[in-house]
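[1] can't give you the sequence, but here's the structure:
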């Protein structure tokens, strides 16, 4: 789901809540489907699996800033040291929220020695 692949509707609703129901009911245009990637990344904040590493790596380069921000938060929470170079690049992101999440992730990773 974090890579943009279709997934089970129940999972989408579990991750996105009431907003997911509305999004799915309206058959979203592709410009709104990024919310699925945001919700997938948010799910990885709480239920991590190492199989998600490549998806988070992709999400750090996503064209939508909300996806990049959430991916940086996942890197920080899960201490994904392998993604330090990728998240460090986001400290130069023009979106302040992405910049802040990336800066926090770099600080968490370096203080943890990851």
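    Thanks, I have the structure now. Since this is a predicted model, take the numbers as computed values, not measurements.
[2] CA atoms for contacts and neighbours, from now on please.
    Fine.
[3] so the most centrally placed residue in the chain is in which element?
    By C-alpha atoms, centre = their mean, the mean C-alpha position of the chain lies nearest to residue 71, the distance being 3.0 Å. Element membership for residue 71 (DSSP states H and E) is helix 65-78.
[4] same question, residue 97
    In this assignment (DSSP H and E), residue 97 forms part of helix 96-112.
[5] got it, and residue 55?
    helix 53-59.
[6] give the buried residues for that helix.
    When neighbours are counted by 16 or more other C-alpha atoms under 10 Å, the buried residues of helix 53-59 are found to be 53, 55-59.
[7] between the residues you listed, which is closest to residue 11?
    Distance to residue 11 across the buried residues of helix 53-59 (C-alpha to C-alpha) is lowest for residue 55, with 16.7 Å.
[8] presented hereafter is structure B, for comparison with structure A:
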């Protein structure tokens, strides 16, 4: 990769930094970089790009360069977060694979990417994640199902209407509304779906 200049303003928002990086690299190369990071690429090979993806200074000796301070799951999460802001369908399989990451942070970010970009092939993993231990992951799983779920996922969403976590119940209600519209469900099916 060509050596990158530092960000114009490291204090800018991450979405702005990500778009700046995509302008430097071009969209195709940018997406390839994010896919590599999501797949577990070595952070040391991408030190020029990581300030744009993180909003952190990656100067030698910075804690963010140290895997003991910032575990490798962060690198995978940052790769997924880049795809949240600059997308190409070529990243779909990497995002679907990220939905079964061993750590919840990359998984949660891949769910966000799925919901925003309607990632094909992600519905089954999202349905499984609707039962995750962490409510915040369940919320994102339901958002993803609202975007990409099909008729076989309706019951999963319906079951979440009685989740103990209020945020999950709210996400389930919004997912129901999305599924009703997306799947063109009948008025009677809509009523039944909203009844926990």
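    Nice, thanks for sending it over. A quick note: this is a predicted structure, and the numbers were derived from the prediction, not measured.
[9] please state their TM-score.
    These two chains, once laid on top of each other, score a TM-score of 0.85 by TM-score structural alignment, normalised by the length of structure 1; 111 aligned residues with a C-alpha RMSD of 2.0 Å.
[10] of the buried residues of helix 53-59 of structure 1, closest to residue 23 of structure 1?
    Taking C-alpha to C-alpha as the measure, residue 59 is the one of these closest to residue 23 of structure 1, at 20.4 Å.
[11] in structure 2, what residue corresponds to the closest one?
    Using TM-score structural alignment as the criterion, the counterpart of residue 59 of structure 1 in structure 2 is residue 98.
[12] go on, residue 37 of structure 1?
    Mapped onto structure 2 by TM-score structural alignment, residue 37 of structure 1 lines up with residue 76.
[13] I figured that match hits residue 39, correct?
    Yes: taking contact to mean C-alpha atoms under 8 Å, the distance of 6.6 Å between residue 76 of structure 2 and residue 39 places them in contact.
[14] OK, contacts around residue 40 of structure 1?
    Remark: with contacts taken as C-alpha atoms under 8 Å, 6 or more residues apart in numbering, residue 40 of structure 1 is in contact with 1-2, 15.
[15] let's see if you can find the most crowded of those residues.
    Neighbour counts for the contacts of residue 40 of structure 1 were taken using other C-alpha atoms under 10 Å; the highest belongs to residue 2, with 26 neighbours.
[16] using the three-state scheme, assign it.
    The three-state label given to residue 2 of structure 1 by DSSP: H, G, I helix; E, B strand; the rest coil is coil.
[17] now the aligned residue in structure 2 for it. Nearest residue, chain neighbours left out?
    Superposed on structure 2 with TM-score structural alignment, residue 2 of structure 1 falls opposite residue 38. Spatial nearest neighbour of residue 38 of structure 2, excluding adjacent residues (C-alpha to C-alpha, 6 or more residues apart in numbering): residue 76 at 4.0 Å.
[18] again, but for residue 137 of structure 2
    Nearest non-adjacent residue to residue 137 of structure 2 (C-alpha to C-alpha, 6+ apart): residue 108, at 5.5 Å.
[19] which ones are touching the one you found?
    Contact partners of residue 108 of structure 2, counting by C-alpha under 8 Å, 6+ apart, are 99, 136-137, 140-141.
[20] circling back: distance of the alignment partner in structure 2 of the residue nearest to the centre of structure 1 relative to residue 93 of structure 2?
    Structural alignment places residue 71 of structure 1 opposite residue 110 in structure 2 (criterion: TM-score structural alignment). Counting by C-alpha to C-alpha, to the nearest Å, the gap from residue 110 of structure 2 to residue 93 of structure 2 is 11 Å.
[21] got it, and residue 71 of structure 2?
    The spacing between residue 71 of structure 2 and residue 93 of structure 2, counted by C-alpha to C-alpha, is 23 Å.
[22] how about residue 62 of structure 2?
    From residue 62 of structure 2 over to residue 93 of structure 2 the distance is 32 Å, taken as C-alpha to C-alpha.
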